[in-house]
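Trainee: Structure, please.
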Amino acid sequence: MKNQSFKLFIALLFAFFIGLLDVSSQNRNITGKLINAIDGKIIPELKIGIKGSGFNGISNNFGEFNMNIPDSIQKIEFNEFPDMEILEIKAVDENTYQIYLSPSDLIELSFEDLFKIKVNVSSTKSESVFHTPSSVSIVDREMLNQYNFLSVAEMLRTVVGFDIYQTNLDDNVATARGILQNYYANKILVMIENIPTYQPIYGNTNLDRLDVNDIERIEVLKGPASVLYGSNAFLGVVNIILRKGKDGDVNVRLATGYHRLGSAGANVTFNKNDFSMFISGNSSYEIQKPYELTGKRQDLYQGDSVINFQREVKSSNFNVLSTYKSFTFLLNNYEYQHTFFGINPSFLSGAGKPMTDRGSLLAIKYRKALNEKTNLLADLAFDYFKRDYASNQDGSTALMLSGNRIVGTIKLNYQISQSLDLDVGLDVEQRMNGKHVSVDVLHDQILKQNLKNAGDINEISSFAQLHYKSRIFNLLGGFRYTNNSFSGDNYSGRISTVVNFSEYNSLKLIFGQSFRAPTMLELFFDHPTVVGNLNLKPEQANSVELAYVHGKKKLYIQMLGYYQNIEHLIQRYTPPTGPPSMYQNLHSIKGYGFEFEAKYQLTKELNGFFNYNFMDGLGEDSKLNYQHVPKHTFKAGLNKSFGNFFASVNGYAVSSVLGNPKLNIPIDGQFMMDGHLGFNQTLRGKKLTLRHTISAKNVTASQMLIPEYIRQTDNINSQETTGFGRRFIYTLAILF
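Mentor: A predicted model of the protein is given here:
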């Protein structure tokens, strides 16, 4: 009965916002002005139209427009502008508008201009990085091109305060501000176009579900974000924004390389009146050079150990982003397959066999200005996940798991006055159909149900936040209440103060709270290697940070200090008597850190970035986590253009850490560097652009070891994440 009521509620939620259509009518004379959001100048002689009306006009030499429209059109929504993107629409009154636009192609903008672009990840309203009430970093398309990033993980690895680890089971496990993940990255929320995506068994998502050719930028919010996004926004949020081009834009990206690598992908954009669509498809494979797992030679599992390993990766994805009037439809479908180290690791437990992830995210978004003071945002999303992998040497037995989420969201923004607005929202989510089974593949029989007495997890939450904005101060206070069917009630809050010294200088003081409810695996798992715990408490985080942001002409700087207290951190614990392990809550973990992020553009031909972060724990309990985390991390890159040619290098260095605490052996400091050479070629009267790039990835042939802190198995001190050595890759990007 409870589940039926829950599903009925979601159905009603869906029906509510699908049925929101404005049918009223009024005669109006619509006037306004088009303004370039980058330099503040007016935009003359640009076509402007009203959605769904067929009425169009052109701005005059002063950027002004005037359109007489019939009585039947009450709510004004503007068509997309050619070669421009709408950043903000200000209603002076019900018939007069100021429309702020920016160029669709941001590649040629200066740093000063780029950081005026508004991000979506830190608030319900778009803000520039100077005024946003959170600490936000951006990895844009320009960086992607200059350093030839091949994956979302490579892009995120450049973000200060973030790192990418690898476990026996999963690639590309993202961590933030030193709080270690277990096998799965379930403490950072990943979103695609502001739609959260994660699977209910582990609570994580696959970063390889999108190809870099389809990405315009990645917005990274650091710190607790549960007030905005709920449970899984525990340590940060990653928001992936897809490319949005002009009508008829086609982008193709091809790559090949050593040891054995190949990829191909393309996307196309259609725009017509009220309708726009972005479609993409991508496929890739890589067979990396075999390498020796030095830390696992003596780690015997039933007399077997993984010594030499060859990693193979295959991936494909298909994506659609379509907008019609107030509605947006998103589809992301992917398959990602990689060989893994085995459960223990050992060949007897599946090492060298493929692990395959499949998933689909479908979402519909509705955005509507109900009147000049009230805006409605509503989303409905379905998120499906499936994984299967061998659990023995010949693949005759396997583990198969699947689950899905359905979530509905309604948010209202009400502008109380010119300087004060209120946000309220309601989220309803069900994590359901969780399955994790051991299977006899040869006889197609289920051997064991590994989620014992598992049930659906229902979660309902509401939030409110009040935002005051003046020329100097930007104040925000927010609060979220959440009820989880297994974890009970939770309350999270955040308070942010932004002092704007000028348009390009701001000081931020941020207090944030977050929580993460236990996943199905952590609650219900019943396996010889590890068991769940129904008595787990939700993880809770409290954070305070002080940040300074500066961006003017050639230089952008963001530096901050933070203190965080993590309570009830869920970790996998193996008793001295050996497996099975059990998930349990640890004591409070306290840490602090300093982050420095700089981007410098000497000329249009020379630019670079430099990131540094320091982090450490407070007290003996915190040592359990921070002894495995580098205190010092350096990330840097330099790009130089020579006419149509360019050269760039980027590097990554970490200080020493402790490996397996049972062995008490340190891992020395490490350094990795990539190098790139490229050539931009224009053909057919500038209608066809080719970008050739040759990259040497991991020039230093570094192993980039990470500690074995999860299982803490005897004789495994560390694990190589780049043990396969150097890679040489040629990439061709085609734009026409």
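
Trainee: Could you use CA atoms for every contact and neighbour count after this?
Mentor: OK.

Trainee: mind listing what's buried in the host helix or strand of Lys33?
Mentor: Per DSSP states H and E: Lys33 is located in strand 28-36. Within strand 28-36, the residues that count as buried by 16 or more other C-alpha atoms under 10 Å are Arg28, Ile30, Thr31, Gly32, Lys33, Leu34, Ile35, Asn36.

Trainee: And the contacts of stretch 669-678?
Mentor: For stretch 669-678, the surrounding residues in contact (C-alpha atoms under 8 Å, 6 or more residues apart in numbering) are 147-148, 645-657, 691-702, 704-705.

Trainee: need the buried residues of strand 28-36 in CSV with distance to Leu536, can you?
Mentor: Below are the buried residues of strand 28-36 laid out as CSV (distance: C-alpha to C-alpha, whole Å):
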residue, distance to Leu536
Arg28, 59
Ile30, 58
Thr31, 59
Gly32, 57
Lys33, 57
Leu34, 55
Ile35, 54
Asn36, 52
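
Trainee: From those residues, pick the one nearest Leu560.
Mentor: Proximity of these to Leu560 (C-alpha to C-alpha) peaks at Asn36, which lies at 31.0 Å.

Trainee: Excluding chain neighbours, give the residue nearest to the closest one in space.
Mentor: Among residues not flanking Asn36 along the chain, Leu101 sits closest, at 5.1 Å (C-alpha to C-alpha, 6 or more residues apart in numbering).

Trainee: Second input sequence below; structure requested for side-by-side comparison:
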Amino acid sequence: MKSHFRIRQACAAAILAAARLCAPGPAAAQDNLDEFWTFMSEEARILTVASDTPESVFDSVSNVTVIDRAMIERYNFASVAEALQTMPGLAVLRTYLMHNIPTVRGALQEHYANKVLVMIDNVPMWHAVTGEGDLDRVGIDAVERIEVLLGPASVLYGSNALTGAVNIVLRKAPKGERFGSFTGGLASGAGGYAGRGDVSRTGGLYSGGTGDYSYMVSADSREEAQPALLLKDENRAENSVREYFGARTLNYSGAWGASSLLLNASRSDQNYLGNTLSLASGALFNETREAALASFSHNFSPAWGSLNYTATYDWQRRSVPRDASDNIRSDIVGSRLVNSLDARVSLPRGFYLDTGAAQEYRYAQRYLNYYSNTGANQWDNSLSDRLNRESSLHAQLGLDSGSWKLLAGGRYTNDGHAGDNLSSRASAIYMLDERNSLKALFSQSFRSPTPFEQYFKPSPVTVVGNPDLEPERTESYELAYLASRGNFFAHLTAYHARYKDSIFRDQGEFTRDGFTYPNVNFYANAPEYHAEGLELQVRYSGKHAHAFLSFDRLRGSRHDESDVPAPGAFGLPGGSSWNFKYAPHYNLSGGLAVDSGRFFAASNFNVFGPGRSLRETIPAQFWADASLGYRSGGVKHALAVRNLTDGVVEIPEYVRLRVVETLPLYTGRRLEYTFSYRF
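Mentor: Have a look, this model is predicted:
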């Protein structure tokens, strides 16, 4: 009760402060609406996450929201994950094995974030073995905007866009212009159980060009160590642990004439809490990720419309320890080669046809256990040299005429392992006027099982793949209203979503290849379940003040409920589990940014509503940041306090479901200084 009261007090104080600061006065009456409306209508007509043709948030044929560069800088977001945490309908979670898992509308992702497609400049990127995307392949200083599509998106992107898509758009100078930037930062603080939290950050970017050639190149590095905290592991041993994360990224984007090239390379190191959540006297386990991506595209300009060819190669590697001594590690390597051809045909009377074809080769090169001290192989986990091909055709017929924008179509996909799928969508947008629109949307999506989910067979056995898995499927029905009045913008969505054959970790007796495993974790398809929800986003943009408020609430069924056996330790009982058991009752985010002359200040907060773990209830969780800064010319200094309340933000452990009930998402307060110079 006290925790709930403190959160209500903090939210009320934040809203009251926003109301006072945003109340109209003599200066506010002179606020310039041009800047706000230019973004909402003209500059925003570059969103491409929902269509091959640029759209605005008002007439997009999907449910799209955006975080632009101005918002990133106002609230001093330190990463893509931190910015996404403020979006309605999207939460960034973790498990004991993985961090920064984007989760849309409460549809939980297991260790591997393979239900939400992550892209750079509309180019999908994900691991061919385990299927996860990676929000940390681009540093925040290289980001122009983040486009978020909520809802199924397979008609656009095929597999892995099951519940939504995140498109990270790189910064580029306007044609004929040049700019560069350099950013550095340091942070330190104490909190949690003991120790200090330390962060270092640096990055640089340059963009320019001459004639028909333009380019952008960026590089950045971020290292973060959380304050230590006491955590009980699966053996009920209480240890002091200090979680950490580090990432280095390199990006190049170039265009010449009708051709373009995107290059991305990244490496990250992060801790995880062991394959069996046993911490070995507090020692954490280090996971390393490496990735490289190259994508070439060429746009033809036939008289009948447009034709675009794209070729993409995406390589990813993960290295994780399998035992407490770090003597046995797993080397997980996969790659994807994609060729696609997309066309738009202009038809009479405002009609148009979007169509295309794609072929993708996915190579699960290895999931190899080896001895780190000798390099000798230990076990291939039944995941060596597995190749799969997926081919697809898509077509959509649209009408853009006056106040109405209509679209209907589908994608047929043939997967070499998962068989055939047909996903469809239909959209109807009615523009009441240029600042108000109504949307009615229907969309379907699917996700093919990954090689890991189908074939994984380790020694010793931890979890077993299931070759008989069916693809996951989902469909949603949405109604949305978008409106702007004066300096305010609002986006309200109501949806109903159905989830079919969702892939999850079950536990019990399982037979594969004629051998029966007793009481083992294995992958299975869940019965159909559903959810209804509301999402609201409100923004205010004035000359000297900006504010936002995001809220979402969902109600999910428990038709996928399954029994969880007792762990056989500490007298703990078993229980029952279903997807939405672990989703908070609501999520709330808000922020306020003001400036006066060369000075600026901002604060933002996040709330996860009350929720549950396997056996316990989890009270609402609150955290907030605040920053103060000074700018002069191209130089900007900012001082920020992260996690103002110095609390430990806890979320349920929803994968292993044995002894440990919750995991820390954020812990400890820290003070952060950031310097940036634009030239």
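
Trainee: that older thread, where in the second structure is the aligned partner of the strand holding Lys33 of the first structure, by residue range?
Mentor: The aligned range for strand 28-36 of the first structure in the second structure is empty, by TM-score structural alignment.

Trainee: following that strand, which helix or strand comes up?
Mentor: Using DSSP H and E, the next helix or strand after strand 28-36 of the first structure towards the C-terminus is strand 47-49.

Trainee: Report the aligned residue range of the second structure for that following strand.
Mentor: Under the criterion TM-score structural alignment, strand 47-49 of the first structure matches nothing in the second structure.

Trainee: Now the element after that strand, going C-ward?
Mentor: Downstream of strand 47-49 of the first structure, the next assigned helix or strand under DSSP H and E is strand 56-58.

Trainee: In terms of secondary structure, what does that next one contact?
Mentor: Packing partners of strand 56-58 of the first structure (3 or more C-alpha pairs under 8 Å, 6 or more residues apart in numbering; DSSP states H and E): strand 47-49, strand 64-69.

Trainee: that older thread, now that we have the contacts of stretch 669-678 of the first structure, which of them are buried?
Mentor: Among the contacts of stretch 669-678 of the first structure, those classed as buried by 16+ other C-alpha under 10 Å are 147-148, 645-654, 656-657, 691-699, 701-702, 704-705.

Trainee: related to what we said a few turns ago, for Pro290 of the first structure, find the nearest of the helices and strands packed on strand 56-58 of the first structure.
Mentor: Across those, closest to Pro290 of the first structure is strand 47-49 (C-alpha to C-alpha), at 57.9 Å.

Trainee: Just list what the closest one packs against, helices and strands only.
Mentor: Short answer (3+ C-alpha pairs under 8 Å, 6+ apart): strand 47-49 of the first structure packs on strand 56-58.

Trainee: Run the chain-centre distance for the strand it packs on.
Mentor: 38 Å (C-alpha atoms, centre = their mean, to the nearest Å).

Trainee: Buried residues, that strand. List them.
Mentor: Buried residues in strand 56-58 of the first structure, counted by 16+ other C-alpha under 10 Å: Asn56, Ile58.

Trainee: Same check on stretch 94-105 of the second structure?
Mentor: Those would be Arg94, Thr95, Tyr96, Leu97, Met98, His99, Asn100, Ile101, Pro102, Thr103, Val104, Arg105, for stretch 94-105 of the second structure by 16+ other C-alpha under 10 Å.

Trainee: Aligned to Lys457 of the second structure, what sits in the first structure?
Mentor: By TM-score structural alignment, Lys457 of the second structure lines up with Asp526.

Trainee: burial of the residue nearest to that match when sequence neighbours are not counted, as a residue count?
Mentor: Ranked by C-alpha to C-alpha, 6+ apart and with sequence neighbours excluded, the top spatial neighbour of Asp526 of the first structure is Asn450, at 5.0 Å. For Asn450 of the first structure, the neighbour count with other C-alpha atoms under 10 Å is 21.
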